[in-house]
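Q: Below are the sequence and a predicted model; questions follow.
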Amino acid sequence: MQSTELKAFVVDKVEDIKAKDIVVLDVREKSNVTDFMVICTGTSNTHLRAIADNLVREAKTAGVEPLGVEGRDSNEWVLVDLGDVIVHVMQDATREQYQLEKLWSEI
């Protein structure tokens, strides 16, 4: 799956589990690690895990093996690394604290 297709796939799958405030950052010109970052918000730690778990399950079904998943036991932030797309699922307060959108727009 090409990176733009994977980006659309990710957005679709996090929307399926009602992730809020989905933002897609094109970081191809800023990073050699990934092409896109998807940042979204979950309403609780259970919701964070549900979003990440659904994404991992659907990616595997589509033939995309995640490179890693970090923070599943966290109550604040789960990161799913799909190679060309890295997904940050965050609680509102954590998202506000780290301001990834602002950070990556300033690079």
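A: Yes, it's here. Numbers count the residues shown, from 1 in each chain.
Q: switch to C-alpha atoms for all contacts and neighbour counts from now on
A: Fine.
Q: which secondary structure element contains Asp53?
A: Asp53 is part of helix 45-61 when elements are defined by DSSP states H and E.
Q: how distant is that helix from the center of its chain?
A: The gap between where helix 45-61 is centred and where its chain is centred comes out at 10 Å by C-alpha atoms, centre = their mean, to the nearest Å.
Q: before we move on, what about stretch 68-88?
A: Worked out by C-alpha atoms, centre = their mean, stretch 68-88 lies 6 Å from the chain centre.
Q: sorry, back to before: looking just at contacts, which helices and strands does the helix holding Asp53 meet?
A: helix 3-16, strand 77-81, strand 85-90 (3 or more C-alpha pairs under 8 Å, 6 or more residues apart in numbering; DSSP states H and E).
Q: second one coming, line it up with the first:
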Amino acid sequence: MNSELLMKLAAKAADDKKAQDIVVLNMQGVSPIADYFVICHANSDRQVQAIAKEIKDKAEENTVLVKKMEGYDEGRWVLIDMGDVVAHVFHRDERSYYNLERLWGDAPIEFIEMAAD
């Protein structure tokens, strides 16, 4: 699966679990870390965990190797490393504190459309 399709899969999985303010940063040419960062947040630790689990499960269902998932037990900032795509699922408070969108301000924002259910 190419990185653009994986990014869309991760964003859709987050949306399916009611993630808020889903933003995708195109990291190509900005950082060698990944092609895309998918960033979103939730209002509770449990919802953060549910979103992260959904992203991981959908990736694995599509034979994507999830290299690492960190922060799941705490449910405050979960990082799901899928190689070319890294998803960051924050608790609302942590998202505003770390503000990855500002930190990686050189990265263009990708606009993706979520299908209406």
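A: Here it is on my side, so go on. From a predicted model like this one, the values you see are computed outputs, not experimental measurements.
Q: hmm, back to that, next, format the helices and strands packed on helix 45-61 of the first structure as a markdown table and append distance to Gln99 of the first structure.
A: Supplementary listing: those in a markdown table, determined by distance: least, C-alpha to C-alpha, whole Å:
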| stretch | distance to Gln99 of the first structure |
| --- | --- |
| helix 3-16 | 19 |
| strand 77-81 | 13 |
| strand 85-90 | 11 |
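Q: Using just helix, strand and coil, how would you label Asn75 of the first structure?
A: Applying DSSP: H, G, I helix; E, B strand; the rest coil to Asn75 of the first structure yields a three-state assignment of coil.
Q: Could you pull up the residues touching it?
A: Applying C-alpha atoms under 8 Å, 6 or more residues apart in numbering to Asn75 of the first structure gives the contacts Ser44, Asn45, Leu48, Gln91.
Q: so how far does the helix holding Asp53 of the first structure sit from its counterpart in the second structure?
A: Following the fit onto the second structure, the mean deviation recorded for helix 45-61 of the first structure is 0.7 Å by mean C-alpha distance after the TM-score superposition for the first structure.
Q: So which of the contacts of Asn75 of the first structure wins on neighbours?
A: Comparing the contacts of Asn75 of the first structure on neighbour count, Leu48 comes out first with 28 neighbours (neighbours: other C-alpha atoms under 10 Å).
Q: Next, find the distance separating that residue from Arg28 of the first structure.
A: Counting by C-alpha to C-alpha, to the nearest Å, the gap between Leu48 of the first structure and Arg28 of the first structure amounts to 26 Å.
Q: same check, this time on Trp77 of the first structure
A: Taken as C-alpha to C-alpha, the spacing of Trp77 of the first structure relative to Arg28 of the first structure amounts to 23 Å.
Q: Kindly report the same for Val10 of the first structure.
A: Taking C-alpha to C-alpha as the criterion, Val10 of the first structure is separated from Arg28 of the first structure by 17 Å.
Q: ok, the two, which is more surrounded?
A: For Val10 of the first structure versus Arg28, the count of surrounding residues by other C-alpha under 10 Å is larger for Val10: 22 against 13.
Q: Which residue is the nearest non-sequential neighbour of the more buried one?
A: Taking C-alpha to C-alpha, 6 or more residues apart in numbering, and ignoring the residues beside it in sequence, Val10 of the first structure has Leu55 as its nearest neighbour in space, at 7.0 Å.
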